[in-house]
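1. pasting a predicted model and its sequence here:
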Amino acid sequence: MRGSMRGFTGFQVNERFGKIIVSVPAAQASMIKATIYTDLRGVLWFIENPFFPIIVPEVAVHFLISNIFSNIMRYKPDEWGGVLLNEVDSNISLLTRHYFSSFQRKFMLLVLRSVSRYIPYSK
């Protein structure tokens, strides 16, 4: 199987049609040591965690990424303008625009999830 599954030690792991399926009984869900985020529709995603065993909440990851972008905007405005005007590698501009677009759609859900015991999602 591809990748490391350190976050799911002790659980049944199978590969089916190119996807890795981990079976976790509900009673043992608290034993997961993996980073699991959800997309806008509430689908669970396993994210390989380079800081294992430290598990960083998704809102903290977005805060760090936003902080990085704000430092670039403040201290390198010429380079930031090049990214916005697509004057650099188009993959960098595309990735930046996609990140901000998806973060803008997901931010309110992250806030609601952090203050509520329910998990809201968008259709």
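-> Perfect, thanks for sending it.

2. okay, CA-based contacts and neighbour counts for the rest of this
-> Noted.

3. quick one, longest helix in this structure?
-> Scanning the chain for the longest helix, with DSSP state H as the assignment, gives helix 90-115.

4. mind listing what's buried in it?
-> 93, 103, 106, 109-110 (16 or more other CA atoms under 10 Å).

5. for the protein, which segments count as helices?
-> Along the chain, counting by DSSP H, helices occupy 58-75, 77-84, 90-115.

6. who does the longest one touch, helix- and strand-wise?
-> Helix 90-115 sits against helix 77-84, with contacts defined as 3 or more CA pairs under 8 Å, 6 or more residues apart in numbering; DSSP states H and E.

7. what's the angle from the helix it packs on to helix 58-75?
-> Angle, helix 77-84 to helix 58-75, by axes from the mean of the first three to the mean of the last three CA atoms, to 10 degrees: 120 degrees.

8. so what touches helix 77-84?
-> For helix 77-84, the external contacting residues (CA atoms under 8 Å, 6 or more residues apart in numbering) are 72-73, 88, 92-93, 96.

9. okay, now the one to match up with it:
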Amino acid sequence: MVAATALIGCTVVQDTLQVGQREFTYETSADAEESSESFRFQGFLPDDGTDVRLIAQLDGHAAVMRWTSPTVFTSEHCTEATVTSQPEIQAEWLPDPLPTEGVACSTWTVVRSGGTQVAWVNEPEE
């Protein structure tokens, strides 16, 4: 009981002060889009996406997400690119190695490994 209370207290502090990072998981894209965290996915998820995962720094400086889908991610705001960055946030579910070809979408990078797609944003260097 004490551990559960401490965990809940930690989450409340993180959310209130916007520090640390949190992981969000959803069975489908629809579940993610209907959640209170839908803003974090910024239009990346296709309608047929499943096994949706996201780890976000609560201060907004970095995030990494993944989803499974037969639909290849495309956007008019992205261009094909050689991938030279890696996510600042490490996750056990990232493909190893990360693909070296993907798309660049402003500060976001998106890569595909089989049916798994991964997107990450890093804080722009100043």
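-> Good, I have the coordinates. Note that this is a predicted model, so its numbers are computed, not measured.

10. give me the TM-score for this pair.
-> Once superposed, the chains reach a TM-score of 0.23 (TM-score structural alignment, normalised by the length of structure 1), with 63 aligned residues with a CA RMSD of 6.1 Å.

11. sorry, back to before: for the helices of structure 1, give me a markdown table that also has distance to residue 12 of structure 1.
-> Below are those laid out as a markdown table (distance: least, CA to CA, whole Å):
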| stretch | distance to residue 12 of structure 1 |
| --- | --- |
| helix 58-75 | 25 |
| helix 77-84 | 44 |
| helix 90-115 | 28 |
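
12. quick one: closest of those helices to residue 37 of structure 1.
-> Proximity to residue 37 of structure 1 (CA to CA) singles out helix 58-75 among the helices of structure 1, at 6.7 Å.

13. what's the angle from that closest one to helix 90-115?
-> Computed by the same axes, to 10 degrees, the angle separating helix 58-75 of structure 1 from helix 90-115 equals 130 degrees.

14. what helices or strands is helix 58-75 of structure 1 leaning on?
-> Applying 3+ CA pairs under 8 Å, 6+ apart, we find helix 58-75 of structure 1 packed against helix 77-84.

15. for the helix it packs on, buried residues please.
-> In terms of neighbour count (16+ other CA under 10 Å), helix 77-84 of structure 1 has its buried residues at 80, 83.

16. between the contacts of helix 77-84 of structure 1, which is nearest residue 35 of structure 1?
-> Nearest to residue 35 of structure 1 among the contacts of helix 77-84 of structure 1: residue 96, at 23.0 Å, using CA to CA.

17. distance check, the closest one against residue 66 of structure 1.
-> As for residue 96 of structure 1, its distance to residue 66 of structure 1 is 11 Å (criterion: CA to CA, to the nearest Å).

18. one more: residue 59 of structure 1?
-> Between residue 59 of structure 1 and residue 66 of structure 1 the computed distance is 10 Å (CA to CA).

19. please apply the same query to residue 79 of structure 1.
-> Applying CA to CA to residue 79 of structure 1 and residue 66 of structure 1 gives a distance of 16 Å.

20. likewise for residue 60 of structure 1?
-> Distance from residue 60 of structure 1 to residue 66 of structure 1, counting by CA to CA: 10 Å.

21. which one's more surrounded, the two?
-> Neighbours of residue 60 of structure 1 and residue 66, each counted by other CA atoms under 10 Å, are more numerous for residue 66; the result is 15 against 10.
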